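Visitor: based on what follows, work out the 3D shape:
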Amino acid sequence: MKDENKRDLYLKVRVSQAEMDAIKRKFANSGMNTLSGFVRAMIFEGYIVHIDENELKRLNVLANNIANNINQIAHRVNVTNKVYKEDIEDIKSLADKLIQPLLFLQSKCLQLRH
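Guide: Next up, the predicted model:
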């Protein structure tokens, strides 16, 4: 009867010196005991994550615009010493525009967990 967990096959992968250095650094930081175990863990449990940089930039621009608008409202409150209902509604509206993309991003990040 053959032991199915016996590791008697080899996987040969060519890497550059810079790639090998990076692998060794990651292995050293992993806390794992063997490079083979580390590589297997990365193959079977690792992730390749594609991040749409345009979406992140759009989210960053939105957050900056919201921060600027809130700062303008805060400045107006400090100058006039009055809080206007419209300003509060604007802040709530701006927060609503930001929360949906952040919740989407959070859900995607949580999907990466086992």
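
Visitor: all contacts plus neighbour counts: C-alpha atoms, from now on.
Guide: Fine.

Visitor: name the helix or strand for the residue nearest in space to the middle of the chain, please.
Guide: When the chain is reduced to its mean C-alpha position, the nearest residue by Cα atoms, centre = their mean turns out to be residue 109, at 6.3 Å. If you go by DSSP states H and E, residue 109 is part of helix 85-111.

Visitor: buried set for that helix?
Guide: Buried residues in helix 85-111, counted by 16 or more other Cα atoms under 10 Å: 87, 90, 91, 94, 101.

Visitor: so how far is residue 12 from the fourth one?
Guide: Looking back up the chat, that one is residue 94. 53 Å (Cα to Cα, to the nearest Å).

Visitor: one more, for comparison:
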Amino acid sequence: MSKERDRKIPIQVYLSENEKYVLDEKIKESKMRNISEYIRHLILYGYVYDIDYNGLKEYNYQIAALGRNINMIRERIMKTGNAYEEDLNEIKELMDKIWHTHESMLSKVPLQKL
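Guide: Next up, the predicted model:
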């Protein structure tokens, strides 16, 4: 006497060879018994993150601009042979802006459980 399946709806997914390899590796790492168990777990407990990377363009522009400012100060120090306190203070302010920009960008990335 055979037991009737609880799950009666099959699904079919087409993968490239590379995607299949990645899936197989993830299943191995998960220690789950088979692909069905792994995919059911993803459906029930997994998350899909839709991250808008458009902010990275502005972020990169701001970081590059700060880098150019720091480089101009470095060139001035190299030419004069003197590091003036106002130059060092400006570098500190620019570094603070870099960290502020970096923290702002990271705050927009969703948290993930590892």
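
Visitor: quick TM-score on the pair, please.
Guide: The TM-score (TM-score structural alignment, normalised by the length of the first structure) is 0.69; 106 aligned residues with a Cα RMSD of 2.7 Å.

Visitor: and the helix holding residue 109 of the first structure, how far from the second structure on average?
Guide: Compared with the second structure after fitting, helix 85-111 of the first structure deviates on average by 2.7 Å (mean Cα distance after the TM-score superposition for the first structure).

Visitor: helices or strands up against that helix?
Guide: helix 53-80 (3 or more Cα pairs under 8 Å, 6 or more residues apart in numbering; DSSP states H and E).

Visitor: can you give the distance from the helix it packs on to the centre of its chain?
Guide: 22 Å (Cα atoms, centre = their mean, to the nearest Å).

Visitor: for that helix, packing partners?
Guide: helix 85-111.

Visitor: so the helix it packs on versus helix 53-80, what angle?
Guide: 150 degrees (axes from the mean of the first three to the mean of the last three Cα atoms, to 10 degrees).

Visitor: what stretch of the second structure does stretch 75-87 of the first structure fall on?
Guide: Per TM-score structural alignment, the counterpart of stretch 75-87 of the first structure in the second structure is residues 75-87.

Visitor: tell me which residues of that stretch are tucked away?
Guide: By 16+ other Cα under 10 Å, the buried positions in stretch 75-87 of the second structure come out as residue 87.

Visitor: show residues contacting that stretch.
Guide: residue 73 (Cα atoms under 8 Å, 6 or more residues apart in numbering).

Visitor: and for stretch 93-112 of the second structure?
Guide: So stretch 93-112 of the second structure is contacted by 49, 51, 55, 56, 59, 62, 63, 66, 69, 70 (Cα under 8 Å, 6+ apart).
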